[in-house]
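Q: Please find the sequence and the predicted model below.
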Amino acid sequence: MSIRSTLARLPFGMGTVAAVGAVALVATAGVVLMPGDSVSSDDAAHGVLEEYTSAPTEQWTLDDTSLPGLTGDGDVTIADVHRGDWLVSYTAGIRRQYVLVDANTGSLRWDAPVNAGFGACAFNTAGQVGCAVRTRTDGPDNGFYLVSDSGSLERQTNESDTSALVGLATDFVHVNSTRYQVSRRTIDGEVRWSRTFASAATPSYTDGVLVVQNTDGSAQVLDPLTGDDVLACRTCTVQTYPTGVLVSHDPLGRASVDFHPVVNGVVDADSVHTARSQSLVSGPSTLPVLGAAGDQSMETHGRYQVVDPATGDALWQVNDKELSKVHTRPCGPLVTVARKDRSRVFLSLAEGTVIGELPPPAFGDPSADIDKLACVGASDDIAVFTDGNQLTAYRPSTGSVAWTYPIGGAAYDIDGRIALQQGSTLTVLAP
């Protein structure tokens, strides 16, 4: 029996499977792109790429010839994005410097880089750049600054203990130097709320949801207005989607996933469903993919479901005796599942339709073996994977490799474009 014939709408430990119209799913996930449309940062975080249908070309590169103070062994990263502007961070000695870059051309918008020292810079939602400067010695006086369009610093407060920033509306979420204290502050220094955590905290703001993940394995979803816990968990991870928040637990192998709806930007503190003995398959995707975990992992073959993040209801599932229990790869608007013979099937996440199949990978070519690769992102027609040495793009409809591109580092989906972080070089590839 083929995977094509065993796509099912049957109960799979999550209640009755509902058939949801493709139009509604597309509106929720934001995965259909008309020619010329750009991909939003939130969609890119879920693996949606522009149409890289043919081998990409280098659009622009930043390196030690264009970034003042960058040494050959420094790293260059994309710290934050806001529409057509990217904040690029790099090391100069032991400190961090920031430049504002035109995402289309790579040209520097500021007259000179901002030396944040041991601090950080970020965009707020309004598009303002805030910088917490902690140089300790030479450089700008310590404090919090707004940066003008030309790159000049406009000091707002004397605050000097911030090591990381996350933009939130017209404010910023500050993380102090120990990373135990997190606070939301206005640009002129008013503290709206402050929290101290039991271990180092890393906040993020994606899909309109403020999440704090801690080094002790715990996590919290915070009310952005008060800083209070909307929900909290221990030994867990939190994944956000535009319409729901998924909390994954794995205490002593008893895996489960809780579903919390998001309505008008507000996260429901009460879980509307718990998927027991299941886990979220890792990989950037527009809809969650769940697989069996715990006792169910003893089954002889794989079973996977694509679910509604707002309800936990299964939209569709695949259950085939020839399906592998491992190496499923969600990727943007697509998912690819492996058979036991190492061949693959690509399916649309929104509809569950089979797009195409791949033959088993050739021996001696690990860079083209999806079992060993991570998803960079995908469009409706192309899925791009990487192993750190090569980008490999597949054309799912034909089961062929569309193109390859050699790299020497990490690849990211930023605003729908492929960005390569290769040591002291940052390169953006044009679709």
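A: Happy to help now that I have it. None of the values given here were measured: they were computed from a predicted structure.

Q: From now on I want contacts and neighbour counts done on CA atoms only, so please keep to that.
A: Fine.

Q: need the longest helix for the chain.
A: Using DSSP state H to assign secondary structure, the helix with the most residues in the chain is helix 22-29.

Q: That one: which residues count as buried?
A: Burial within helix 22-29, assessed by neighbour count using 16 or more other CA atoms under 10 Å, is assigned to 25-26, 28-29.

Q: and of those, the nearest to Thr105?
A: Compare each of these with Thr105 using CA to CA and the shortest gap goes to Ala29, at 28.7 Å.

Q: tell me the contacts of that closest one?
A: Taking CA atoms under 8 Å, 6 or more residues apart in numbering as the criterion, Ala29 is in contact with 43, 242, 286-287.

Q: let's bring in a second one:
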Amino acid sequence: MSSRSRARALSARLPFGIGTVVLILCAAMLVTVGVVLSGGKYQVDDTEYAYGELRDYHRAPSIAWTIVGHEDLPDYRDEVTIQVVDTSDEGWLIAYPSGLGRSFTMVDRRNGRMLWDSPINAGQGDCAVNEAGQVGCAVQLGTPLDDGFYLVDDAGHPTQTSEYLDTKKVVGLGNNFLRVNRVGHQVSLNTPAGKTIWARTFAAPVVDIEVTGDIVVVKTADASQYLVNPTNGDNRIACDQCNIALYPTGVTVEHQDHNAERVTSYATVNGRVDADPVDDSEGLQVESGPSTLALLTASNRIFADRGEYEVRDPARHGALWRISDRELSKSGAIACGSLVNFGRLDGSRTTYALADGKHIGSGPPPGPEQPILANPACIGSTDTTMILSNQGQLTALTPENTVAWEQGVGSPGLIKVVEGYIVLSEGATMSVLRPN
């Protein structure tokens, strides 16, 4: 790895007695072309919404559009969630319960209108979109299609290109498709025509595959994770009892073995993760949550008498900034989009910008205008507001620890972020919340 110069450290006293934040360097933001729903129309938006960054939801949103399973989706069954499973330039690929498994169809992201003449019933199989915009479906026990692998055109018409190959999961990777077999032990990369580029077997069943560009993370049932080379399937990084987290500039690997906790970071170079580590720090853990930078904590150390946290850019050695104070809680920190929110021993909370440690605001303990946060999960951030999943509802938390807006989520419920939009799946409906 080439050496990197370090910026001169700056320090600033925080309000409310919260220790000291040390600024070491700043991070850059990536932008790309996008669109935003406003008043039912698209407006140009040049921001890339990823890593917990949302479109504008600082005020209570209205519903942009809703799909009702029993009314809009042929052969929909049960009160089971409808969800977005992939995206393309044309629209969103949604899946819903149908027949002996699931059906898939493409909808217009602007209004929820069906773009296909009829859905693809994949039965026990799966569908996904590759970077070329092709929709590939592995069909098993579907109706009326025979078992096989199909490409689906823009009108929803399928053409069989290869055999079924015992596939239960499909994920787009470049112009090809990753396929996981029925028992979950084998992963293969195949062309749309069905030619196998590579295949490998894992000791434990695969439970998830995360693909971001050319970065492929395979997670297995024994808590092992693998960051694999997309060209041949070989390991770039492999670990047991660990978690690999992706960020705009690299990845962190949190090793979770008892009394041997540590965090190793790797930089992304030309879209791929460099196998040489940038940093390796013992005794630290990564706070979960989609965020633009990694929040690490040392508060788990035995006999720690304060909350201790630091923010890392995986592509750089050392911390961007640190915070340590006896009044800071050792738990309950929330890394969310471009923000981080800390709890204090008296129940109050305080918010900072992840990029530079700038203090944004603080608020009192829970009260008439302050929410009770019980195991909140980050959905994303919008400007200085965090959107959290909290006790069965969406809660928009301001830096002053007040509620900007709340919205209940029905059961069974699922909250997803798709291209910066908040999508709610509740029972037999799926709705998109319109940004402000």
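A: Yes, it's here. Since we're looking at a predicted model, the values are computed, not measured.

Q: re the thing from before, any idea which of the contacts of Ala29 of structure 1 has the most stuff around it?
A: Greatest neighbour count in the contacts of Ala29 of structure 1, by other CA atoms under 10 Å, goes to Thr286: 30 neighbours.

Q: That one maps to what in structure 2?
A: Structural alignment places Thr286 of structure 1 opposite Thr292 in structure 2 (criterion: TM-score structural alignment).

Q: and the buried residues of helix 22-29 of structure 1 as TSV, adding distance to Trp86 of structure 1?
A: Below are the buried residues of helix 22-29 of structure 1 laid out as TSV (distance: CA to CA, whole Å):
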residue	distance to Trp86 of structure 1
Leu25	30
Val26	27
Thr28	26
Ala29	24
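
Q: List just the nearest of those residues to Arg303 of structure 1.
A: For the buried residues of helix 22-29 of structure 1, the nearest to Arg303 of structure 1 is Leu25 (21.8 Å; CA to CA).

Q: Leaving out chain neighbours, which residue sits closest to the closest one?
A: Nearest-residue entry for Leu25 of structure 1: Ala350, 5.9 Å, with adjacent residues in sequence omitted and distances by CA to CA, 6 or more residues apart in numbering.

Q: what about that neighbour, neighbour count?
A: By other CA under 10 Å, neighbour count at Ala350 of structure 1 equals 26.

Q: what's near enough to touch it?
A: Contacts of Ala350 of structure 1 were listed using CA under 8 Å, 6+ apart, and they are 22, 25-26, 287, 333.

Q: Which of these are conserved in structure 2?
A: With both residues aligned by TM-score structural alignment, their matches' CA atoms under 8 Å as the criterion, the subset of the contacts of Ala350 of structure 1 whose aligned partners also touch in structure 2 is 25, 287, 333.

Q: Tell me the one of those nearest Phe172 of structure 1?
A: Using CA to CA, Leu287 comes nearest to Phe172 of structure 1 of the kept ones among the contacts of Ala350 of structure 1, at 28.9 Å.

Q: gap between the closest one and Arg96 of structure 1?
A: Here the distance between Leu287 of structure 1 and Arg96 of structure 1 works out to 36 Å (CA to CA, to the nearest Å).
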